[in-house]
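Peer 1: sequence plus the predicted model coming up.
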Amino acid sequence: MDFANGTNSHTNGINSDYENTQPLKITICGAGIGGLSAAIFLRQRGHTVTLLEASRFANELGAAVHLAPNANGLLRRMGLIPEAHGAVKCQLMTQLLSDGKELFTVPLERDADRWQHPWQLAHRVSLHSELKRLATCEEGEGTPAVLRLRSKVVDVDATAGVVTLEDGEKIHSDVVIGADGVHSKTRPRIPGADTIETFGSGKSAFRFLIPRQRALDDEMTRKFADKEGHLIMIFARDRRVVVYPTNNNTLLNFVCIHPTSESQINPQEPGSSDWQNRGNLNKMLDVYRDFEPAVLKLLGMADEETLKVWELLDMEQLPTWTEEKLVLIGDAAHPFTPRKPFSSFSFLLDLNKNSADDTADQGQGAGQAIEDAASLAVMLPPGTPLDSIPARLKLYEKCRYERASAIQEYSRLAGKDLGSGPPVDPQKFTDYNFGHDEWDYSSQMLWKWEWENKKGLL
């Protein structure tokens, strides 16, 4: 049957009058949040999906991720309920200066009803594990995706839809999805992308988790952990510490953004963009030595065995995300750098602004990858004619390019050091960010495209 999504009252073409009755063979390069989301949506559309992951999944990323309303609704559409896996509702936000002075505290509950879905703080490992389960389990709609670990992609033939692995194996597909992140091996096969390289943003980030109870047990650090769902940001001019709970409020997640040069053990060596690059606790404490003692004591609770540091990379916009049977999603198409996960600093001098509109979530890397996955699945309904695939991938790009690029640029502007950069309107961005339903929007765009092509109409 056909389904109408949101308020558009248009069908997704599931009963469209297509000639092809066979499921598409789809290969997804990369099994991160974006790749797994695409696998779930596409198996639910009836296609045959293979996931190629270079790693062994032996070192899952111990960190947290924001699930803003725009991404949260898409997860629920695929059958993933974040709170069932430890996601915490973001209820309160506090901004502090490095000396401990409070700028303001904003209760977020009062604005929560503006959005159809909640703003939650999820444990990345739990989210990734459930996405993997939904993609590959026998239960659920469609044929389970096949997940192949230790399958390193070395080349893609975009015209033929052939993926070549490191051992020489060639995999033939109707669609190849590059979901292999900022260091993508599929991206160079997109026209104009072979000369575009990532570059350092000038910032790096320490990241780690600690048990929330540990902060609660210390009188000096208790203030950072005594409220559930409490997001805290602590600023100096060119560095900041972001702290928030996750995993049913049992863990505190830290993202500590700072100048790259200060966290390098050897300043003559470039920073590392590897998320698993081990950090140095003494180096981190030195980077934040001018912060109030309570912050330093909190940071000192990090376990050096699990402390990570990575360089935040950026990349010029690609001219296109598609070529014949190849399409990019997530960081392979548009890397996000969490230089500042939240709204512009421009409002900090105006303490009369106490609205949650000033707290626009910028933790959008995962969110935009999930939106990409949803849009792509909308464009490839059951019965998709093989000869229409390149045009449908271009339609996906048309749906996603402007939005992802706008959010990416806002992230760059909002990530400027305190007091620098042009002012940004947080309220306008919040509405643009949170109020979007990508499945609904892409469905409307597909309906219009099918009308223009006189296909798939009821």
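Peer 2: Yep, it's here. Keep in mind that what you see is a predicted model, and the values were worked out from it rather than measured.
Peer 1: only C-alpha atoms from now on, for both contacts and neighbour counts.
Peer 2: Will do.
Peer 1: Thr50 should be in a strand, yeah?
Peer 2: Yes: assignment of Thr50 by DSSP: H, G, I helix; E, B strand; the rest coil places it within a strand.
Peer 1: so what's the residue count around it?
Peer 2: Using other Cα atoms under 10 Å, Thr50 has 23 other residues around it.
Peer 1: with Ser261 instead?
Peer 2: Quick note: Ser261 (other Cα under 10 Å) scores 17 neighbours.
Peer 1: this is the comparison structure:
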Amino acid sequence: MGEANLRVALVGAGIGGLGAALVLRRAGLQVEVYEQAAELSEVGAGIHLAPNGSRVLHRLGLEPRLREVAAQPQALQVRLWDRGVTVARQPMGAAWAAEFGAPHYTLHRADLHRILAEQVPAESVHLNHRCTGFAEDEQGVRIDFADGSSAHADVLVGADGVHSVIRQALAGSEQPQFAGTAALRGVVPAELVPELAVEDMYVWTGPSARLLVCPVQGGRGLAFVAVVPDSGDLRDSWSRQGDPAALAAAFADWEPTVRTLLGAATEAGHWSLYDREPLARWSTGRSTLLGDAAHPMLPHYGQGASQALEDAVALAACLGERTAGPAGIAAALRRYQELRLEHTTRVRGEALTGGSQRLGGRKEGEMSAMVEDIAWVQRYDVEQALAPAAAR
């Protein structure tokens, strides 16, 4: 094992960055986080924390905090878009926790972000630090910021999202492929939609759009994601604001409960969906990527947060078992990439056509096909996957 005082610089203080900071600190590494925003906050709406992700946070002792703010849906209902009839109901809750070894949570992105931020000392998170580039050599890596300052570390981890500066430096220019759709997301108070039980998740699939609804904020809110046709004229920013009135108008001929839900929305984020081909490599001698910076994927599998948390566990294990010196760091980052690249490439591929996209709502067997489709990734245990690699 290498020296314990390895200095790791993380660029990006989103869910992936803070999750990595937590796991790396627990592994005994020195971690500093650099974030371009002026305050530590998170935008967005609902988020899924699948069993493969929740088991990571449970092992870190965060189960009590998760249960305070998250919901654990008891079932997934598929309803007809025009008549509101429930055509399928898949038990979740305790059944899924037993089947996959951990719960499936739904929660507000900001709540998960806050839970992770609580675990990282404030003095280790440096705000107003927008990374503009980096340079590495045998002695370490220098990270440069827009204000002219710089920082030095032994390892650089880019957790700065789909438009990562670190990714661009490692992978060069890319041409994202527009998916033809956008995800419009928001949260409404559950009390405004009494027709929907806050214990369940819901999916409606129409001729050209799809609506997913899940409980958040301990059941006090209902988060929605409407997947609709989109022009793709604007950049694939997931923080751009949409027009709630236009959203409601797009679903004006859907069943009454849908109209009530979307009519109650006072804001909606507009995320034009783009896909990116997997990278052939994402690590160098002292630098690597994590989460969306390494493997951005469409949201239809609900795996973004869980994959970032798995990355963090794998990276911490590899760095913790490294041999001393620059060669040991480089070998650890290669091993991390090898452990995660094949798996995340498969998840990204399945997200193109799988998950809730399999639910048309009018054919028998669709629900069982969807559950079978996601079971392999829900059951995945990153620590078990690390064990065979450590034995080699």
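Peer 2: Structure's in. What do you need? Since the model is a prediction, treat every value here as computed from it, not as a measurement.
Peer 1: next, the buried residues of the longest strand seen in the first structure.
Peer 2: Secondary structure of the first structure read by DSSP state E shows that its longest strand is strand 199-211. Neighbour-count burial for strand 199-211 of the first structure flags Gly200, Ser201, Lys203, Ser204, Ala205, Phe206, Arg207, Phe208, Leu209, Ile210, Pro211 (criterion: 16 or more other Cα atoms under 10 Å).
Peer 1: from Leu299 of the first structure, how far out is the second one?
Peer 2: If I follow you right, that is Ser201 of the first structure. 24 Å (Cα to Cα, to the nearest Å).
Peer 1: would you turn the buried residues of strand 199-211 of the first structure into JSON lines with distance to Lys170 of the first structure?
Peer 2: Shown next, in JSON lines, are these (distance: Cα to Cα, whole Å):
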{"residue": "Gly200", "distance to Lys170 of the first structure": "34"}
{"residue": "Ser201", "distance to Lys170 of the first structure": "36"}
{"residue": "Lys203", "distance to Lys170 of the first structure": "39"}
{"residue": "Ser204", "distance to Lys170 of the first structure": "37"}
{"residue": "Ala205", "distance to Lys170 of the first structure": "38"}
{"residue": "Phe206", "distance to Lys170 of the first structure": "39"}
{"residue": "Arg207", "distance to Lys170 of the first structure": "38"}
{"residue": "Phe208", "distance to Lys170 of the first structure": "39"}
{"residue": "Leu209", "distance to Lys170 of the first structure": "40"}
{"residue": "Ile210", "distance to Lys170 of the first structure": "44"}
{"residue": "Pro211", "distance to Lys170 of the first structure": "45"}
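Peer 1: of those, closest to Arg237 of the first structure?
Peer 2: Using Cα to Cα, Lys203 is the member of the buried residues of strand 199-211 of the first structure that sits closest to Arg237 of the first structure, with 12.8 Å.
Peer 1: what's the match for that closest one in the second structure?
Peer 2: The equivalent of Lys203 of the first structure in the second structure is Thr181 (alignment by TM-score structural alignment).
Peer 1: hmm, back to that, tell me the one of the buried residues of strand 199-211 of the first structure nearest Gly32 of the first structure?
Peer 2: For these, the residue nearest Gly32 of the first structure by Cα to Cα is Arg207; the value is 18.3 Å.
Peer 1: distance from stretch 115-133 of the first structure to the middle of the chain?
Peer 2: Stretch 115-133 of the first structure has its C-alpha centroid displaced from the chain centroid by 11 Å (Cα atoms, centre = their mean, to the nearest Å).
Peer 1: quick one: the residues in the second structure that that stretch pairs up with.
Peer 2: Counting by TM-score structural alignment, stretch 115-133 of the first structure corresponds to 100-118 in the second structure.
Peer 1: now do the helices in the stretch 301-450 of the first structure.
Peer 2: 365-379, 389-414, 426-434, 438-453 (DSSP state H, counting those that start in this stretch).
Peer 1: just say which of these is most tucked in.
Peer 2: Burial of these is given as mean neighbour count (mean count of other Cα atoms under 10 Å); helix 365-379 ranks first at a mean of 27.
Peer 1: matching residues in the second structure for that helix?
Peer 2: With TM-score structural alignment as the criterion, helix 365-379 of the first structure aligns to 304-318.
Peer 1: map Leu262 of the second structure onto the first structure.
Peer 2: Using TM-score structural alignment, Leu262 of the second structure sits opposite Leu299 in the first structure.
Peer 1: make a markdown table from the helices of the stretch 301-450 of the first structure and add distance to Phe224 of the first structure to it.
Peer 2: Putting the helices of the stretch 301-450 of the first structure into a markdown table (distance: least, Cα to Cα, whole Å) gives the following:
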| stretch | distance to Phe224 of the first structure |
| --- | --- |
| helix 365-379 | 26 |
| helix 389-414 | 24 |
| helix 426-434 | 25 |
| helix 438-453 | 35 |
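Peer 1: and of those, who's closest to Pro259 of the first structure?
Peer 2: helix 389-414 (15.1 Å).
Peer 1: what range does that closest one cover in the second structure?
Peer 2: Taking TM-score structural alignment, helix 389-414 of the first structure hits residues 329-354 over in the second structure.
Peer 1: from Glu438 of the first structure, how far out is Glu83 of the first structure?
Peer 2: In terms of Cα to Cα, Glu83 of the first structure sits 21 Å off from Glu438 of the first structure.
Peer 1: number of nearby residues for the aligned partner of Tyr202 of the second structure in the first structure?
Peer 2: Using TM-score structural alignment, the equivalent of Tyr202 of the second structure in the first structure is Ile232. Neighbourhood size, Ile232 of the first structure [other Cα under 10 Å]: 20.
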